[in-house]
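> just coords:
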């Protein structure tokens, strides 16, 4: 992998991890188009970069949770990550097969676009006002179940959780914060899961500079993506990504059936 490829992959990971367009889906597309496989170690590094981005963007919330681990929002996050944890553990072999299929990615992107559009339509008609204290454990579980679907390439984690929160009647600003706080254990868990494979792998041959480039670019562009998404959610404009998802899905499915 060249430094330029590390830079591009870092940007893709940083942006798509938090924009509601599916990072895993774009990774599959990128690999099919250019035949670049970044290796498990590099994947761990860029995931760490995106994790740093969340910590920087939501440092005050994280400090609050650490100081008050038995607060309402702590329990909501705990409940919200259970479905994703179970899905990741039980369905890992099937997910690995899905990462080879452009068909799965295309269908997943269509689903993401529909969910984004529908949730925005719902929130325009039934204004959500729930903050953490008004959010029920049932709401958190519902959000967690949609997050669990994001193990399928093409289905966006951030898009699914934000959409679920809007459908559950959560306040726009709170649902954006909750979605990204919910991503911390998921990204951390994915990184730890991949770390054991990285340690056993032989792909440490990349130059240290490439890892640094990937880490920095994923962190910087991840932070920018977070700020963009939060702003769009507050304005009720997140569904603009529906059209992007559908356009990419059309191209992806076309490539699958034609080639």
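Good, I have the coordinates. Note that the structure is a prediction, hence the values are computed from the model and not measured.

> going forward, measure contacts between C-alpha atoms and count neighbours the same way
Fine.

> pretty sure residue 243 is in contact with residue 114, am I right?
No - using C-alpha atoms under 8 Å, residue 243 is not in contact with residue 114; the gap is 9.5 Å.

> between those two, who's got more neighbours?
Higher neighbour count among residue 243 and residue 114: residue 114, with 18 against 15, using other C-alpha atoms under 10 Å.

> hold the first one in mind and look at this next one:
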């Protein structure tokens, strides 16, 4: 894989990891359009770590407060807001972990087709649009309960189906539950930390088992580019979403899904 391919794939992974537009839908396009070979497991590990570093760095102050709050008050009868938020993120992560452990093999074998990705890109794009318009969004994360966190977590488990978009489906669920757009996005991004960490860890285990050759230059380049593009994606999304809402992303998903159906199915 050359430098150009490395940069393009890393940018796609970085940006689409956090925008509600489905990373899997985008990552199939280079191979379909240009005939690029699979980037390999080592590259997947690198770009996942890049996106993980981006979200951790962007929310470093909040994550630090959450860790301190969880350690100091999380195991008391009255945890502070930061400790409580840490527990809610942990609880919301559980459904996706369970579904991933039980259903990943089936999903890999049966649901990774271009047709499935195109359909889910369209369907969940429409659902995202409905959620953004269905009710006033005024709730903040201080109003998050265990039940609401679990509901968002169960929605997140659907993101194991390619084309759904992890960030898209968690924001959709939070919007349906009445949370403000920025709080829906913020909770979605915080939820990404344990899941990306777990996914990257599993890929490292797989990588050690297959003993794949390591091209350190391309891996480090991919990690850096994915990290920078992911940071930019988070930053500008949070700036734009409160002003524009989800409609631009809904339209984009519909166009992308139709493009996949017309030309690549």
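Happy to help now that I have it. Just so it is clear, the model here is predicted, and its values are computed rather than measured.

> so residue 154 of the first structure, which of the three states?
coil (DSSP: H, G, I helix; E, B strand; the rest coil).

> can you check residue 21 of the first structure too?
Secondary structure assignment for residue 21 of the first structure (three-state DSSP): coil.

> need the counterpart of it in the second structure.
Mapped onto the second structure by TM-score structural alignment, residue 21 of the first structure lines up with residue 21.

> ok, how many other residues are close to that match?
29.

> isn't it right next to residue 165, touching?
Yes - contact criterion C-alpha under 8 Å: residue 21 of the second structure and residue 165 qualify, at 6.1 Å.

> what do the two both touch?
residue 121 (C-alpha atoms under 8 Å, 6 or more residues apart in numbering).

> so which residues of the second structure form helices?
3-16, 23-27, 29-34, 41-58, 60-73, 81-110, 114-133, 146-157, 166-176, 181-210, 216-244, 247-263 (DSSP state H).

> of all these, which one comes closest to residue 140 of the second structure?
Nearest of the helices of the second structure to residue 140 of the second structure, taken as C-alpha to C-alpha: helix 181-210 at 5.8 Å.

> mean shift of the closest one relative to the first structure?
Compared with the first structure after fitting, helix 181-210 of the second structure has a mean deviation of 1.0 Å; criterion: mean C-alpha distance after the TM-score superposition for the first structure.

> equivalent range in the first structure for that helix?
On the first structure, the counterpart of helix 181-210 of the second structure by TM-score structural alignment is residues 172-201.

> so what corresponds to residue 30 of the second structure in the first structure?
In the first structure, residue 30 of the second structure lands on residue 30 (TM-score structural alignment).

> does that match touch residue 24 like I think?
No - contact status for residue 30 of the first structure versus residue 24: not in contact, 9.8 Å apart, counting by C-alpha under 8 Å.

> comparing these two, which residue is more hemmed in?
Using other C-alpha under 10 Å as the criterion, residue 30 of the first structure and residue 24 rank with residue 24 on top: 22 against 15.

> so the more buried one sits against residue 109, correct?
No - contact criterion C-alpha under 8 Å: residue 24 of the first structure and residue 109 do not qualify, at 10.7 Å.

> overlap of the contact sets of these two?
The contact sets of residue 24 of the first structure and residue 109 overlap at residue 154 (C-alpha under 8 Å, 6+ apart).

> what residues are up against residue 24 of the first structure?
Neighbour list for residue 24 of the first structure: 99, 152-154 [criterion: C-alpha under 8 Å, 6+ apart].

> pull the contacting residues for the closest residue to residue 100 of the second structure other than its chain neighbours.
With sequence-adjacent residues excluded and distances taken as C-alpha to C-alpha, 6 or more residues apart in numbering, residue 100 of the second structure is closest to residue 160, at 7.0 Å. Counting by C-alpha under 8 Å, 6+ apart, residue 160 of the second structure touches 96, 100, 104, 107, 166.

> between those residues, which sits nearest residue 230 of the second structure?
Closest to residue 230 of the second structure out of the contacts of residue 160 of the second structure is residue 166 (14.3 Å), distances taken as C-alpha to C-alpha.

> returning to what we had before: among the contacts of residue 24 of the first structure, which recur in the second structure?
Mapping the contacts of residue 24 of the first structure onto the second structure (both residues aligned by TM-score structural alignment, their matches' C-alpha atoms under 8 Å) leaves 153-154 still in contact.

> can you redo the contacts of residue 24 of the first structure as TSV with neighbour count and distance to residue 214 of the first structure?
Compiled in TSV, the contacts of residue 24 of the first structure are given as follows (neighbours: other C-alpha atoms under 10 Å; distance: C-alpha to C-alpha, whole Å):
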residue	neighbour count	distance to residue 214 of the first structure
99	20	21
152	24	24
153	30	21
154	34	22
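
> nearest to residue 119 of the first structure, of the contacts of residue 24 of the first structure?
When the contacts of residue 24 of the first structure are compared against residue 119 of the first structure (criterion: C-alpha to C-alpha), the nearest one is residue 154, at 17.8 Å.

> the second structure: which residue goes with that closest one?
In the second structure, residue 154 of the first structure lands on residue 163 (TM-score structural alignment).

> pretty sure residue 111 of the second structure sits against residue 161.
Yes - under the criterion of C-alpha under 8 Å, residue 111 of the second structure makes contact with residue 161 at 6.7 Å.
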